[in-house]
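> Quick one: sequence and predicted model below, then my questions.
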Amino acid sequence: MSAPLPDLRLYLVTDRAMTAAYGLVPTVLDAVAGGVGIVQLRDPEADDDELVRIGRELHAALAGRVPLLVNDRVHLVEAIGAEGAHIGQHDLPADQARQVLGPDRLLGLSVQTVAHVEAARELGPGVVDYIGIGPVWDTATKPDAARAGGPAHTAAVAAASPWPSVAIGGINLARVPSLRHTGIDGISVVSAICCAPEPRRAAEELLAAWTR
């Protein structure tokens, strides 16, 4: 493992459009105050310069309270000052991403199948730090997402993984209980917090439902 893993129980992936009314930074800070342990900056609409600007502002506001990871664009992690990156199956290969990041930053990898886990294991130790499994349920947040697998499939993928894991995709407060016994280490959400009128309260309720 490259760096000590943060608290994965509640993982926030940002969406600037969803937070437009309240603001990205205030939403994230409220969510962290409510129990979010790790934040992933995702903004496919922003160009590199804009993402660096947004990332620096967010990283400064977080002030080290929780790690900030950059979605996909591993080459911007250094410029933002982020603690790592999260990549998908169609992004830069994990071993190449690790070379860019160096040994001391976090690297997460999205997987959908046991075969994806096995392929990542073949890269050897020290490449991937944790995995994101999903989508569990259909989600409008990512239109090109893979087919939803459901909790049972999530459990099978988690069981095959040597790394800690979080589940993502269509997770809301009502669905959290069905994931507590799947072997994952936490839940990752977008709209459940980014669309909430009170992000802190939403985070508190999600974390309570997970840890209950």
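Nice, I can see it. Numbering: from 1, shown residues only.
> from here on, contacts and neighbour counts on C-alpha atoms
OK.
> Now tell me what touches stretch 123-138 from outside.
Contact with stretch 123-138 is made by 1-2, 5, 94-95, 98, 103, 106-112, 120, 145-151, 153-154, 157-158, 163-171, as judged by C-alpha atoms under 8 Å, 6 or more residues apart in numbering.
> helices and strands around the longest strand belonging to the chain, which ones?
Longest among the strand segments of the chain by residue count, using DSSP state E, is strand 106-111. Strand 106-111 sits against strand 84-87, helix 94-101, strand 130-133, with contacts defined as 3 or more C-alpha pairs under 8 Å, 6 or more residues apart in numbering; DSSP states H and E.
> Tell me the buried residues in the longest one?
By neighbour count, and taking 16 or more other C-alpha atoms under 10 Å as the criterion, the buried residues in helix 94-101 are Ala94, Ala97, Arg98, Leu101.
> Kindly report the same for stretch 169-188.
Neighbour-count burial for stretch 169-188, counted by 16+ other C-alpha under 10 Å, picks out 169-173, 176, 179-180, 182-188.
> Longest helix in this protein, please.
Secondary structure of the chain read by DSSP state H shows that its longest helix is helix 48-62.
> Quick check: next helix or strand after it?
strand 68-71 (DSSP states H and E).
> give me the number of residues near the nearest residue to Leu29 once chain neighbours are set aside?
Distances taken as C-alpha to C-alpha, 6 or more residues apart in numbering place Leu62 nearest to Leu29, at 6.9 Å, with adjacent residues excluded. Counted with other C-alpha atoms under 10 Å, residues neighbouring Leu62 total 17.
> Use this one as the comparison:
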Amino acid sequence: MPGGVVLLTDRRAARGDLVGVVAGAVAGGVRWVVLREKDLLREERRALADELQPILAEAGGNLIVAGPDPLLAIPVPAAGRPLVALHLSAADPYPPPEADLVGRSCHDEGELSRLTTEDYVTLSPVFPTRSKPGYGPPLRPVGLARLIRLSPLPALALGGIEIPAQVRACVQAGAVGVAVLGAIMRSPDPQQTAAELTSAFEAAPTATVEEDR
């Protein structure tokens, strides 16, 4: 199950080569990466997945593919086949396609009520975000905690999470992880930024749903 700091890719925001940025983030402690880049042709996207998956596998991590296409040409590691993991938008098919792990983006109570066989959700936007400025209003930690109480599944916080204090606030609201894009993609040192955010996650006091009621 995804947890900790989860990296979402955006090659246009990356300050360097996307594969290098992901490698730096993995060196800094990231163990889950969501491959977005939906504007690429399928073969280009699959080739990118083929580059990223071994980087994660070597560190004991996993690649999640955004969208219903699992890009099954991902190489099989020596230890066995990779996890087939998908992350779906709120508009992607219901019920989800079969996979080892399926996540879904949700933004409100109505979308949470539509969940079927998914394994986890992302809740967003928690804070104002440069990546998707039209989404909102931001939930803020209080709104995030409310949706986590309503969610039938473990939840990752997403949107505008850039500094350790925001990571801590999301954990205290009940999130099992934080999904981060810009803070790492735009960082001049992805490894250091990932390490700082990961340390903040690991050190943050947790809050159970019951405690938050």
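Arrived safely, thanks for sending. Not measured: the values here are computed from a predicted model.
> quick revisit: export the helices and strands packed on strand 106-111 of the first structure as CSV, with columns for distance to Leu207 of the first structure.
Listed next are those as CSV, based on distance: least, C-alpha to C-alpha, whole Å:
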stretch, distance to Leu207 of the first structure
strand 84-87, 22
helix 94-101, 29
strand 130-133, 17
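> Any idea which of these gets closest to Trp210 of the first structure?
Ranking these by distance to Trp210 of the first structure, with C-alpha to C-alpha as the measure, places strand 130-133 first at 16.4 Å.
> Kindly name the residues of the second structure that line up with the closest one.
The aligned range for strand 130-133 of the first structure in the second structure is 120-123, by TM-score structural alignment.
> just to revisit the earlier point, from the contacts of stretch 123-138 of the first structure, which land in helices?
The helices, defined by DSSP H, take in Ala94, Asp95, Arg98, Ala120, Gly150, Pro151, His153, Thr154, Val157, Ala158 from the contacts of stretch 123-138 of the first structure.
> and the closest residue in space to the second one that isn't next to it in sequence, what element?
What it means is Asp95 of the first structure. Closest residue in space to Asp95 of the first structure, ignoring its immediate chain neighbours: Val127 at 6.0 Å, by C-alpha to C-alpha, 6+ apart. Here Val127 of the first structure sits in a region with no helix or strand, counting by DSSP H and E.
> Do I have it right that Gly108 of the first structure meets Gln89?
No - if you go by C-alpha atoms under 8 Å, Gly108 of the first structure and Gln89 don't touch, sitting 11.0 Å apart.
> more crowded one of these two?
Applying other C-alpha under 10 Å to Gly108 of the first structure and Gln89 shows that Gly108 carries more neighbours, namely 25 against 12.
> mind listing what Val33 of the second structure touches?
By C-alpha under 8 Å, 6+ apart, the residues touching Val33 of the second structure are Val6, Leu7, Leu8, Thr9, Val22, Asn62, Leu63, Ile64.
> counterpart of it in the first structure?
Matched to the first structure by TM-score structural alignment, Val33 of the second structure sits across from Val39.
> wait, is its match part of a strand?
Yes - assessed with DSSP: H, G, I helix; E, B strand; the rest coil, Val39 of the first structure lies in a strand.
> Please verify my assumption that Ala156 of the first structure contacts Val114.
Yes - with contact defined as C-alpha under 8 Å, Ala156 of the first structure counts as touching Val114 (7.4 Å).
> quick one: which of those two has more around it?
Neighbour count, other C-alpha under 10 Å: between Ala156 of the first structure and Val114, Val114 has more, with 18 against 14.
> Ignoring the adjacent residues along the chain, who's closest to the aligned partner of that one in the second structure?
Using TM-score structural alignment, the partner of Val114 of the first structure in the second structure is Glu109. Counting by C-alpha to C-alpha, 6+ apart, Leu147 is the residue found nearest to Glu109 of the second structure once chain neighbours are left out, at 6.7 Å.
> so what's the one you found up against?
Going by C-alpha under 8 Å, 6+ apart, Leu147 of the second structure touches Asp108, Glu109, Leu123.
> which of those lies closest to Pro68 of the second structure?
Ranked by distance to Pro68 of the second structure (C-alpha to C-alpha), the contacts of Leu147 of the second structure are led by Leu123 at 18.9 Å.
> circling back: take the buried residues of helix 94-101 of the first structure and lay them out in CSV including distance to Trp210 of the first structure.
Shown next, in CSV, are those (distance: C-alpha to C-alpha, whole Å):
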residue, distance to Trp210 of the first structure
Ala94, 29
Ala97, 31
Arg98, 31
Leu101, 31
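> Which of the residues you listed lies at the shortest distance from Arg56 of the first structure?
Among those, Leu101 lies closest to Arg56 of the first structure (C-alpha to C-alpha), at 17.1 Å.
> Against Val13 of the first structure, how distant is the closest one?
Relative to Val13 of the first structure, Leu101 of the first structure is positioned 20 Å away (C-alpha to C-alpha, to the nearest Å).
> Then Glu118 of the first structure?
Counting by C-alpha to C-alpha, the gap from Glu118 of the first structure to Val13 of the first structure is 25 Å.
> Between the two, tell me which one has more neighbours.
Set Glu118 of the first structure next to Val13 and count neighbours by other C-alpha under 10 Å: Val13 wins out with 22 against 14.
> And the contacts of the helix or strand harbouring Ala194 of the second structure?
Ala194 of the second structure is located in helix 190-203, with elements delineated by DSSP H and E. Contacts of helix 190-203 of the second structure with the rest of the structure, by C-alpha under 8 Å, 6+ apart, involve 4-5, 21-22, 24-30, 163-165, 167-168, 171, 177, 183-184, 187.
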